[in-house]
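K.L.:
Sequence and predicted structure are below.
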Amino acid sequence: MAAELAEQVSAFSADRNLFYADEKGGRFIFSNEPLEWGTRYRLLSAQEIAPPQDLDSVLRWKPEGRFGGWYSYELELPTAFAGSKPNLPQKISDFLEHRIRSPRPRLYVVDPLPHHIDSDGTYVYPEPPESLLLRRSGSGEISVTTSVDTIGSDIHVYDDEWVRVSGPWASGYEYVLAVASDEQVIFRIQTCELFSPDGITVNSTDLSWDLCTDAPLDAQALVATTIDIDCRSVRIAAHLARRNNGWFLKETRLSLPSGLAKELHASSFGELRSDTPTSLHSSEDSRDARPGAQQSQAIGVNRWIDWLVIRDYGVEGAGNVKRYLSNPNTENLYRLGPIMTSRLLPYIQAVQHQQRNRTEGGKNL
């Protein structure tokens, strides 16, 4: 083990360290490991790097800033090339110093989502789900195995994209979902204690609220009030101070005095916005669906999750999310399209569970 760890540490260099940006938990990519076309990566380097001019737009090269002395960049490998540029794939491979192969099929767990994802990337369920709805990209046979042997799961293939897998599953075992024998997801069944990670809290005079709920004050009230953001961690506070200019930082607290517009973007901790959005249309029939037609009202949102969806997937995506939240059936789930395998789905389903708990009068976990 010591030799293996020493080899892995030595593989991290001062230049062109690549990580998966989406899948595999951001895992480091070793120098002899091939990249895949159509996949997003993050690159860390001790020196500032700029791709050749003809690769900048092809790679969707995006500088992310400097963190702890390291320059961070995000990039996405293309899936197709113009026939007039046959040398471009080799130039990309030479620049990134990795071989690049065709994309392998991927498998995504769409429903139900796990209670949480463990630090090793394992999906954890508090009790065996009746079945798992999977989305498959590319062809490949689905298999479910344990550390001992293949188990007798019921695998129902709806079409080339959608698959449903049923148990039996039992506590104490880890199950591996694979496509074309390529491991994709590991999940296990175990008791999950109720937990709430330390995040951030907003305070204003005698009011206190979490950024992942509706703000209790409108835009005018926020401007007229001194706002304190308690981060509970020096590291989180410093990170948010770098992302949000103008806030005053003292130890683990960010503050803005009265008289100033209040806006803070805190990634997965939520967002505080000073603008007052309007509501999405309550009825699909009230929309004018003709191409180029102007809507009678400005499309807006009244939940933090709607803002995140509009930012990444536009008004149509927000409308699909609203439809799913109002009626979370399988058909409306499918209509979410690419949102189903995005980073936003856990938050969307968290809102859906909150709504269900309020309706049933249960506790909001």
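P.N.:
Sure, I can see it.

K.L.:
Going by C-alpha atoms from here, please, whenever you check contacts or count neighbours.
P.N.:
OK.

K.L.:
Could you say which helix or strand holds Val351?
P.N.:
In this structure, Val351 is located in helix 345-360 according to DSSP states H and E.

K.L.:
Of all the residues in that helix, which ones are buried?
P.N.:
Across helix 345-360, burial judged by 16 or more other CA atoms under 10 Å covers 345-346, 348-352, 354.

K.L.:
got it, and stretch 142-150?
P.N.:
Judged by neighbour count (16+ other CA under 10 Å), stretch 142-150 contains these buried residues: 142-146.

K.L.:
next, the one to line up against it:
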Amino acid sequence: MHLGETAVGRVEVQSGLGHRTYQLTDLSAARLVPLVPQVPLATIAGFGDLLPLAAELAGQVGAFTADRNLFYVDEKGGRFIFRDEQLEWGTRYRLLSLLEITPPLELGSVLSWKPEGKFGGWHSYEFALPSAFIGSKPDLPRGIAEFLGHRIRSPRPRLYVVDPLPHHVEVGGAYVYPAPPKSLLLRRSGSGEVSVMASIGTVAADISVHGDEWIRVEGLWADSCEYTIAIDGREHVIFRVEPCELFRPAGLSVFSGDLSWNLCADAPLDAKTLASNTVNVDCGSARIAAHLSRLNDGWVLEETRLSLPCGSSKHLYAGSFGELRGVVPSSIQTSEESVAPKPAELQTVVGVNRWIEQLVVRAYGAEGVANVRRYLSNAGSENSYRLGAVMRSRLIPYIRAAKYQQRSRTEGDEEL
């Protein structure tokens, strides 16, 4: 909200999760309000200059009913679909209802109808609209539309963000960047005129088309402003620029003799030396120490510290806090295609990034680690495409942070 310095008011939201109050000054940035399924979904009250906003919000939450509430599955962050919105052939959806719903026999297989279970009294279903029909059943599309209570249209062209990918995608589906991107490279499926709209005022955007599929959008993006990129006036991509705090696990402190290190880094001792020494892991909290003690047999728990005496092999798995290994797993050794780092680089690059590689290898295997290493060495378009599913995972902010830190260290060495 941008109503000027003299505007005053507040919005109050009462839901199944309690009571929330937002002053006008709280709404200078987007706010996500968590809700639980119930009817009515929430009660909205507005005061002062926020009375019109409260009325609009009340109308929106009032659209959620006890029967056949539809949500997107593949796009728009799972957004709720209003009654007057059209569905689209070839798209997947989720349905939430207090009443148990069984589609007519002839529609169940056509919709790939899948009950997901019952949650807090609500039945959840997932289904997919077909993209083609056999000619012997001309009335089938009309029957599907009547069953779902929505009109259904033909597939329309879509936009996909290719580069740069955002820091994260929020629950509402908006792409969030920590700094204004110089430009956005988009892939377009189908034809249509691309335009950019701003939530505040107007925006001067330079849109260049490269062939049938590729679009590049440049502009002077402002903080605290939301931008919508549309095809033929229909929104497809929403993004904004705002500070993004990035948490990197600090790991746990490990002590062996006179040496100490962080559990997110490689151990400075080999497996044989570790086995011949007593190792203590300082967890910083009794709760974390007790949790890791349950995950790792043999370690002696004493308040906030785990200990393992000399004469035994040392291995500790601590999840996001790191891992203690005497040897590097063979699955994340440098592949034949990777360029082996020089001995002087091992301590500054591999040790810092090892915690990332251990997370990647568990989910994406040795090939995923090799692709991440290529990206860290050269974050060009080709290596970005090679990341594949890793690029869309929760790990990408940490990988980018490692790339940034690696570049900062290199630039610092050059300055020295």
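P.N.:
Now that the structure is in, tell me what you want to look at. The structure displayed is predicted, hence computed values, not measured ones.

K.L.:
roughly how far is the helix holding Val351 of structure 1 from the heart of the chain?
P.N.:
Using CA atoms, centre = their mean, to the nearest Å, the mean C-alpha position of helix 345-360 of structure 1 is found 17 Å from that of the whole chain.

K.L.:
same deal with stretch 182-192 of structure 2?
P.N.:
What separates the centre of stretch 182-192 of structure 2 from the centre of its chain is 21 Å, taken as CA atoms, centre = their mean.

K.L.:
so that stretch corresponds to what in structure 1?
P.N.:
Alignment note (TM-score structural alignment): stretch 182-192 of structure 2 is matched to residues 130-140 of structure 1.

K.L.:
Now do that stretch: everything it contacts.
P.N.:
Applying CA atoms under 8 Å, 6 or more residues apart in numbering, the set of residues contacting stretch 130-140 of structure 1 from outside is 104-112, 160-167, 179-180.

K.L.:
Now, of the residues you listed, which are buried?
P.N.:
Neighbour counting by 16+ other CA under 10 Å classes 105-111, 162-167, 179 among those as buried.

K.L.:
Can you name the two of the residues you listed that sit furthest apart?
P.N.:
Using CA to CA, the two most remote members of these are Pro105 and Gly167, lying 22.8 Å apart.

K.L.:
Next, the contact list for Arg60 of structure 1, please.
P.N.:
74-77.

K.L.:
What's the match for it in structure 2?
P.N.:
In the superposition onto structure 2, Arg60 of structure 1 corresponds to Ser112 when matched by TM-score structural alignment.

K.L.:
State the distance from that match to Asp212 of structure 2.
P.N.:
Using CA to CA, to the nearest Å, we find Ser112 of structure 2 at a distance of 33 Å from Asp212 of structure 2.

K.L.:
what helix or strand is Val217 of structure 2 on?
P.N.:
Under the criterion DSSP H and E, the helix or strand holding Val217 of structure 2 is strand 214-219.

K.L.:
Can you give the contact residues for whatever helix or strand comes next after that strand?
P.N.:
Counting by DSSP H and E, the element after strand 214-219 of structure 2 in chain order, helix or strand, is strand 226-231. Contacts made with strand 226-231 of structure 2 from outside it, assessed by CA under 8 Å, 6+ apart, are listed as 157-159, 192-200, 235-241.

K.L.:
tell me, the very next helix or strand once past strand 226-231 of structure 2 lands on which residues of structure 1?
P.N.:
Using DSSP H and E, the helix or strand that follows strand 226-231 of structure 2 towards the C-terminus is strand 234-241. The counterpart of strand 234-241 of structure 2 in structure 1, using TM-score structural alignment, spans residues 182-189.

K.L.:
Also stretch 14-26 of structure 2?
P.N.:
Under TM-score structural alignment, stretch 14-26 of structure 2 corresponds to no residues of structure 1.

K.L.:
Now do the contacts for His291 of structure 2.
P.N.:
By CA under 8 Å, 6+ apart, no residues touch His291 of structure 2.

K.L.:
what kind of secondary structure is it in?
P.N.:
His291 of structure 2 carries the three-state label helix when classified by DSSP: H, G, I helix; E, B strand; the rest coil.

K.L.:
That one and Phe80 of structure 2: what is the separation?
P.N.:
When His291 of structure 2 is compared with Phe80 of structure 2 (using CA to CA), they lie 38 Å apart.

K.L.:
And the longest helix along structure 2, what's buried?
P.N.:
In structure 2, taking DSSP state H as the definition, the longest helix is helix 351-377. Taking 16+ other CA under 10 Å as the neighbour-count basis, helix 351-377 of structure 2 is seen to contain the buried residues 351-361, 366-376.

K.L.:
before we move on, what about stretch 113-120 of structure 1?
P.N.:
Going by neighbour count (16+ other CA under 10 Å), the buried part of stretch 113-120 of structure 1 is 113-115.

K.L.:
Name the nearest residue to Gly9 of structure 2, sequence neighbours excluded.
P.N.:
Closest residue to Gly9 of structure 2 apart from its sequence neighbours, by CA to CA, 6 or more residues apart in numbering: Gly48 at 4.2 Å.

K.L.:
right, I mislabeled it, should have said Ser260 of structure 2
P.N.:
With CA to CA, 6+ apart as the criterion, Ser260 of structure 2 has its nearest non-adjacent residue at 5.4 Å, and that residue is Val254.

K.L.:
pretty sure that neighbour is in a helix, no?
P.N.:
No - assessed with three-state DSSP, Val254 of structure 2 is strand; it does not lie in a helix.

K.L.:
list the contacts for it?
P.N.:
When contacts are counted by CA under 8 Å, 6+ apart, Val254 of structure 2 touches 260-263, 279-282.

K.L.:
that older thread, ok, average deviation of the strand holding Val217 of structure 2 from structure 1?
P.N.:
Overlaying structure 1 shows strand 214-219 of structure 2 at a mean distance of 1.6 Å from the equivalent residues (mean CA distance after the TM-score superposition for structure 1).

K.L.:
Report the aligned residue range of structure 1 for that strand.
P.N.:
The alignment of strand 214-219 of structure 2 onto structure 1 (TM-score structural alignment) spans residues 162-167.

K.L.:
how many other residues sit next to Arg234 of structure 2?
P.N.:
If you count neighbours by other CA atoms under 10 Å, Arg234 of structure 2 ends up with 15.

K.L.:
I'd like the distance between it and Gly351 of structure 2.
P.N.:
If you measure Arg234 of structure 2 against Gly351 of structure 2 using CA to CA, the figure is 47 Å.
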